[in-house]
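Novice: sequence unknown, structure follows:
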């Protein structure tokens, strides 16, 4: 293959690349943006898919974000590939902020704006014994409730920005192609006139 690595990446190298890309997060974000812009779908489908992926990233159900994003995209007529790209909003840098915000908002919604003291919980013990019931009430339930308003707000913003960007990108591309075709036609006309 043309762009294949000379030395295959081992497990730890792949983990490191997942947590910290070799060429920075900004370059990865640009790559995802360009992939979304070049999808062959309507602006609504691309924007709907991205919005579904963004919303899914706000839920605390790690490992199910792609499935949830695909289901939401299918429901609203979004693009499935765009929904997968939209889940990139949830990454190791943003998850602590997303989870903290959804937990706080969910607790204040569930308690009516008067968050009480959360009982101390030894998360390691709960995870070791896989006691889902003990993890649901203090963490997952408030995070799920808090994910709905935050995820909806982020998804609406992502939809508006993505739709506008796709329409603008396609209009600029159409103008560039028209200009290129016009110049080519003028050059062919000039060559034909010179040959006479």
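Specialist: Cool, the structure landed. Values in this document were obtained by computation on a predicted structure and should not be read as measured data.
Novice: going forward, measure contacts between C-alpha atoms and count neighbours the same way
Specialist: OK.
Novice: where along this protein do the helices fall?
Specialist: 11-19, 25-37, 43-57, 65-76, 80-86, 95-110, 123-128, 132-135, 141-195 (DSSP state H).
Novice: mind putting those in a markdown table, distance to residue 116 included?
Specialist: Formatted as a markdown table, the helices of the chain follow (distance: least, CA to CA, whole Å):
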| stretch | distance to residue 116 |
| --- | --- |
| helix 11-19 | 34 |
| helix 25-37 | 37 |
| helix 43-57 | 27 |
| helix 65-76 | 30 |
| helix 80-86 | 34 |
| helix 95-110 | 9 |
| helix 123-128 | 19 |
| helix 132-135 | 17 |
| helix 141-195 | 13 |
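Novice: Just say which of the ones you listed is most tucked in.
Specialist: Burial of these is given as mean neighbour count (mean count of other CA atoms under 10 Å); helix 43-57 ranks first at a mean of 30.
Novice: and it, what does it pack onto?
Specialist: helix 65-76, helix 80-86, helix 141-195 (3 or more CA pairs under 8 Å, 6 or more residues apart in numbering; DSSP states H and E).
Novice: 10 Å instead?
Specialist: helix 25-37, helix 65-76, helix 80-86, helix 95-110, helix 141-195 (3 or more CA pairs under 10 Å, 6 or more residues apart in numbering; DSSP states H and E).
Novice: try this one side by side with the last:
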């Protein structure tokens, strides 16, 4: 029981560490939020073992939008080993609905090691589905990140002000 607790605590600490790294970027809230949106967009693409597709897409989008590359790279972790199968399932359903390709594939019974067995049509479906999924998720994440960055900075300013008035 103790090992599970420590793993959960480690995960919480890791999430908090990256949250604080994004919040402490010395830039405007819009710059950071756009970087997070680019990262979420890139994170919606399928993870291909050995190929940093998600990070490359996120950083390239951050360059194009002139936003935070660090926030973009961190935000790609929206897609992580804990939820890859869910993302693949949603991407495949969206892609196969919109593209007229017939690929026999069940993401619910699939492992990451089987990625290359679906062929290029299957990869195309996953990438297209990730693109379509990434657009609304990026827009939503922009507004969430903007809100959280502004709230974090407001609280930080209030803490600093209260410390100065106590002296």
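Specialist: Perfect, I can see it now. Small disclaimer: the values here were computed from a predicted structure and weren't measured.
Novice: Now the TM-score, please.
Specialist: Once superposed, the chains reach a TM-score of 0.80 (TM-score structural alignment, normalised by the length of the second structure), with 154 aligned residues with a CA RMSD of 2.7 Å.
Novice: related to what we said a few turns ago, got the helices and strands packed on helix 43-57 of the first structure as JSON lines, with distance to residue 120 of the first structure columns?
Specialist: Below are those laid out as JSON lines (distance: least, CA to CA, whole Å):
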{"stretch": "helix 25-37", "distance to residue 120 of the first structure": "35"}
{"stretch": "helix 65-76", "distance to residue 120 of the first structure": "28"}
{"stretch": "helix 80-86", "distance to residue 120 of the first structure": "34"}
{"stretch": "helix 95-110", "distance to residue 120 of the first structure": "15"}
{"stretch": "helix 141-195", "distance to residue 120 of the first structure": "16"}
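Novice: Select, out of those helices, the one closest to residue 46 of the first structure.
Specialist: helix 80-86 (5.7 Å; CA to CA).
Novice: Okay, residue 145 of the second structure and residue 6 of the second structure: tell me how far apart.
Specialist: For residue 145 of the second structure, the distance to residue 6 of the second structure equals 28 Å [CA to CA, to the nearest Å].
Novice: same question, residue 129 of the second structure
Specialist: Counting by CA to CA - residue 129 of the second structure and residue 6 of the second structure are separated by 36 Å.
Novice: One more: residue 121 of the second structure?
Specialist: From residue 121 of the second structure to residue 6 of the second structure the distance is 42 Å (CA to CA).
Novice: Compare those two (neighbour count), which wins?
Specialist: Ranked by neighbour count (other CA atoms under 10 Å), residue 121 of the second structure and residue 6 place residue 121 first, with 14 against 11.
Novice: surely the more buried one meets residue 103?
Specialist: Yes - counting by CA atoms under 10 Å, residue 121 of the second structure touches residue 103, with 7.0 Å between them.
Novice: from memory residue 42 of the second structure sits against residue 132, does it?
Specialist: No - the pair residue 42 of the second structure and residue 132 fails to qualify as a contact (CA under 10 Å) at a distance of 11.3 Å.
Novice: Any idea how many residues pack against residue 52 of the second structure?
Specialist: 10.
Novice: scratch that, residue 94 of the first structure
Specialist: 13.
Novice: How about the contacts made by it?
Specialist: 57, 58, 88 (CA atoms under 10 Å, 6 or more residues apart in numbering).
Novice: quick one: which of these is nearest to residue 107 of the first structure?
Specialist: Nearest to residue 107 of the first structure among the contacts of residue 94 of the first structure, with distances taken as CA to CA, is residue 58, at 15.3 Å.
Novice: Which residue in the second structure aligns with that closest one?
Specialist: In the second structure, residue 58 of the first structure lines up with residue 44, judged by TM-score structural alignment.
Novice: Quick check: its match vs residue 163 of the second structure, distance?
Specialist: 42 Å.
Novice: before we move on, what about residue 43 of the second structure?
Specialist: 39 Å.
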